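*Asks:* 3D, please:
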Amino acid sequence: MTHSILIADDDVQIIMALKLLLKTHQFDVVVAQTPNEAIEHATKREFDVALIDLNYQADTTSGQEGMALINDLKKLDELLPIVVMTGYSSVDIAVDVMKLGASDFVQKPWGNERLLSILQNQISLKQSRRLGNKLAAHNALLSNERSTPSCNIVAESAVMKQLLTQLEKLALSDMSIMLTGENGCGKACLPIIFIVVHRAITIHM
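*Replies:* Next up is the predicted model:
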């Protein structure tokens, strides 16, 4: 499976080496030589992971440009894993970039196996977080539907209104329902009504 990666580094030789390595391992590689160029790419498309340098031509030692880039990338995609790579690594810088949202830290020159392992792990973590967010949103929707049942069926008769009220109450339970009655009395319509009141109930007829 191909994964997309954004690489930001101002060293052409570094970019060439990374492209050769990552394309061999089925990565769709997009490169940027400045933070602004990286942001431009990230604005246009989503990436599975980003591999960025901390230092660029305007400031080659402090890591401030890279830190600002991390912040900007996270604003565009808070789930984007960002792996930081720099030749001026230190414990202090590593701590700072992690606080900003970087996922991991690699020092130049890197080890190919370790770098590939880090990238694959971060991609897997992003997929897990995205799935977790979808499940949480789905559960929140179900919870809201259970707490605020609604019915869009219009009823005029008092008997039908009473039936719909009872169904809305039943829709909040987990019980199974058995419908009885003579042929032609409308039993087949009731499963549709249960769907309308937003609750899946096992119905036996």
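*Asks:* C-alpha only now, for contacts and for neighbours.
*Replies:* Fine.
*Asks:* what sits against Thr61?
*Replies:* By C-alpha atoms under 8 Å, 6 or more residues apart in numbering, the contact set of Thr61 is Asn55, Tyr88.
*Asks:* tell me the SS of it?
*Replies:* coil (DSSP: H, G, I helix; E, B strand; the rest coil).
*Asks:* how far away is it from Thr2?
*Replies:* 34 Å (C-alpha to C-alpha, to the nearest Å).
*Asks:* same thing with Ala50?
*Replies:* Ala50 is 14 Å from Thr2, by C-alpha to C-alpha.
*Asks:* Counting by contacts, list what the longest helix along the chain packs against.
*Replies:* Using DSSP state H, we find that the single longest helix of the chain is helix 112-147. For helix 112-147, the packing partners by 3 or more C-alpha pairs under 8 Å, 6 or more residues apart in numbering; DSSP states H and E come out as strand 49-53.
*Asks:* angle of the strand it packs on against helix 112-147?
*Replies:* 130 degrees (axes from the mean of the first three to the mean of the last three C-alpha atoms, to 10 degrees).
*Asks:* after strand 49-53 comes which helix or strand?
*Replies:* Once strand 49-53 ends, the next helix or strand along the chain (criterion: DSSP states H and E) is helix 64-76.
*Asks:* Name the nearest residue to the most centrally placed residue in the chain, ignoring sequence neighbours.
*Replies:* Centroid-nearest residue in the chain: Arg130, 2.7 Å away (criterion: C-alpha atoms, centre = their mean). Once flanking residues are discounted, Arg130 sits nearest to Leu79: 7.5 Å by C-alpha to C-alpha, 6 or more residues apart in numbering.
*Asks:* Following up with a second sequence; could you model it the same way so I can compare the two?
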Amino acid sequence: MQLKHAKILIVDDDQDVLTALRLLLKPFVAEITVEKQPGNLVSILASSRFDIVILDMNFNGLVNTGNEGIFWLKRIKEITPDTDVVLITAYGDIDLAIRSLKEGASDFIVKPWQNQKVIDSLRDLLQHRKSKEKPFKTGTDGSKIIGECQEIQEVFQKIHKVAPTDANILILGENGTGKDLVAKAIHENSNRKEKPFVKVDVGALTSTLFESELFGYKKGAFTDAREDRKGRFEAAQGGTLFLDEIGNISLNQQARLLTVLQNRQISPLGSNEVIPIDIRLICATNLDISELSNEAKFRKDLIYRINTVDIIMPPLRARGTDITLLTKYFLDLYSEKYDKGPFKLDPGFLHKLKNHGFPGNVRELQFVIERTVIMAEGSLLLENDLSFSSIESKAETGGIEDTRLETVEKNTILKVIDKNKGNISKSAKELGITRAALYRRLEKYDL
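*Replies:* Modelled structure (predicted):
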């Protein structure tokens, strides 16, 4: 992206700084917005999209610890994870500025700044934006795993490590978390990517269909076998075979599968022919690993065979700011599909989204956003534009972690700070603790 097309927001309680930066950047960018009150950031970012936010590290004449800047940096990244944030700091706060980079800032400006250096830094940020994009392409259809939270980054790291190998992979996670996308990503980033990727929902196969679907059959093998047919193992030859819902197959089916994996060969139904197989096996299940360890339900020797490496897809409710990131991704997707929008998000809309448990995970969010785009009457999406399916609502659970004491404290702190528009002093007073104690808790919970 070029600087001349950029929209920039500058947030500083010093009018002189706002004026100086606005005059400096006005000839080079498409649009500049200035704001003195950081408490207005939430509503501004919900209604408008910016490429870069330039943010002061200290506000309101309080003790210059930079904590206000770090707090608002995190709020910006929560609301718009793909927005670059540049911090303004004094020369003596370089260590704090470096810490801000670890917290998600893209760069920092040291006062007094050099005008040309500021312009060059912003230009470089925009030119290198593509290299910073996080979505993980998983196939030729353009589908992606999207996320910035630590749990998803760990999934990305595992994919990069295991994809070039032929190790068998077991993907664990609730329904709707994107296990099939992980399987595709592993295949598309492997040495087998030019060969077939074959998916089978083995949990839906009866005993007879299990044999014929996976191993194929010869003409006359059974009543409706009117011609020879290759099984899924043979169809995936040289490529990747993805067995979804592996936790739902019977013990007899497990024994048959184990034999094939050990011998690396199959025999089609109605034939004594032995066909060597060369496939990379990926399996997935929504069962917990502890359930798979129950030998009354699943053979341990098969678990060891299919689970050289396991990858756990986290539920959406545990992915924090990824809800906002995914929401904007699906909004763009369905705005284009239905030729509507562009849409702006009211803070109430985002608040309602983040407080939903999403028992259906990313799949549920995708359908919710598609329905919202279809039914929306205006360009600003309000809380009332958002509705959740009654199919999922009865199953919704927040998980055991939602009732832990530290989680309750963390959520209370967030609500009070939001209520006071980020004013730490007021928030500390309302919580009945000192300002220093509140900062310690913000640090503890990485807020």
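*Asks:* Need the TM-score between these chains.
*Replies:* Overall, the chain-to-chain superposition scores 0.66 on the TM-score scale (TM-score structural alignment, normalised by the length of structure 1); 168 aligned residues with a C-alpha RMSD of 3.2 Å.
*Asks:* Neighbour count for Ala50 and Thr2 of structure 1, which is higher?
*Replies:* Ala50 (28 against 11; other C-alpha atoms under 10 Å).
*Asks:* What residue in structure 2 is paired with that one?
*Replies:* With TM-score structural alignment as the criterion, Ala50 of structure 1 lines up with Val53 in structure 2.
*Asks:* just to revisit the earlier point, need the three-state assignment for the alignment partner in structure 2 of the residue nearest to Arg130 of structure 1.
*Replies:* Matched to structure 2 by TM-score structural alignment, Leu79 of structure 1 sits across from Asp82. Here Asp82 of structure 2 is coil, with the state taken from three-state DSSP.
*Asks:* Quick check: Asp82 of structure 2 vs Asp322 of structure 2, distance?
*Replies:* 11 Å.
*Asks:* Show me which of the two is the more surrounded one.
*Replies:* Asp322 (23 against 18).
*Asks:* Tell me how many other residues surround His41 of structure 1.
*Replies:* By other C-alpha under 10 Å, neighbour count at His41 of structure 1 equals 15.
*Asks:* Spit out the contact partners of it.
*Replies:* By C-alpha under 8 Å, 6+ apart, the neighbours of His41 of structure 1 are Leu6, Val30, Ala32.
*Asks:* repeat for Ala50 of structure 1
*Replies:* Taking C-alpha under 8 Å, 6+ apart as the test, what Ala50 of structure 1 contacts is Ile5, Leu6, Ile7, Ala8, Leu80, Pro81, Ile82, Val83.
*Asks:* Ile195 of structure 1 matches what in structure 2?
*Replies:* Ile195 of structure 1 maps onto nothing in structure 2, by TM-score structural alignment.
*Asks:* Surely Ile195 of structure 1 is in a helix?
*Replies:* Yes. Counting by three-state DSSP, Ile195 of structure 1 is found in a helix.
*Asks:* Map Glu40 of structure 1 across to structure 2 for me.
*Replies:* Checking TM-score structural alignment: Glu40 of structure 1 goes with Ser43.
*Asks:* next one: Ala17 of structure 1
*Replies:* Checking TM-score structural alignment: Ala17 of structure 1 goes with Ala20.
*Asks:* Regarding that match, what is its secondary structure?
*Replies:* Ala20 of structure 2 is classified as helix under three-state DSSP.
*Asks:* quick one: it and Ile10 of structure 2, what's the gap?
*Replies:* Counting by C-alpha to C-alpha, the gap from Ala20 of structure 2 to Ile10 of structure 2 is 11 Å.
*Asks:* what span of structure 2 lines up against stretch 117-129 of structure 1?
*Replies:* Stretch 117-129 of structure 1 covers residues 120-132 of structure 2 once aligned (TM-score structural alignment).
*Asks:* and that stretch, which residues are buried?
*Replies:* Across stretch 120-132 of structure 2, burial judged by 16 or more other C-alpha atoms under 10 Å covers Ser121, Leu122, Arg123, Leu125, Leu126.
*Asks:* Ala284 of structure 2 sits in which helix or strand?
*Replies:* Assigned by DSSP H and E, Ala284 of structure 2 falls in strand 280-285.
*Asks:* tell me, that strand lands on which residues of structure 1?
*Replies:* So strand 280-285 of structure 2 is aligned with nothing, judged by TM-score structural alignment.
*Asks:* One more: stretch 333-347 of structure 2?
*Replies:* Counting by TM-score structural alignment, stretch 333-347 of structure 2 has no counterpart in structure 1.
*Asks:* Filter the contacts of Ala50 of structure 1 by whether they're kept in structure 2.
*Replies:* Among the contacts of Ala50 of structure 1, the ones still in contact in structure 2 (both residues aligned by TM-score structural alignment, their matches' C-alpha atoms under 8 Å) are Ile5, Leu6, Ile7, Ala8, Leu80, Pro81, Ile82, Val83.
*Asks:* Pretty sure Leu100 is one of the things the last one touches, is it not?
*Replies:* If I follow you right, that is Val83 of structure 1. No. Applying C-alpha atoms under 8 Å, one finds Val83 of structure 1 not in contact with Leu100, separated by 11.8 Å.
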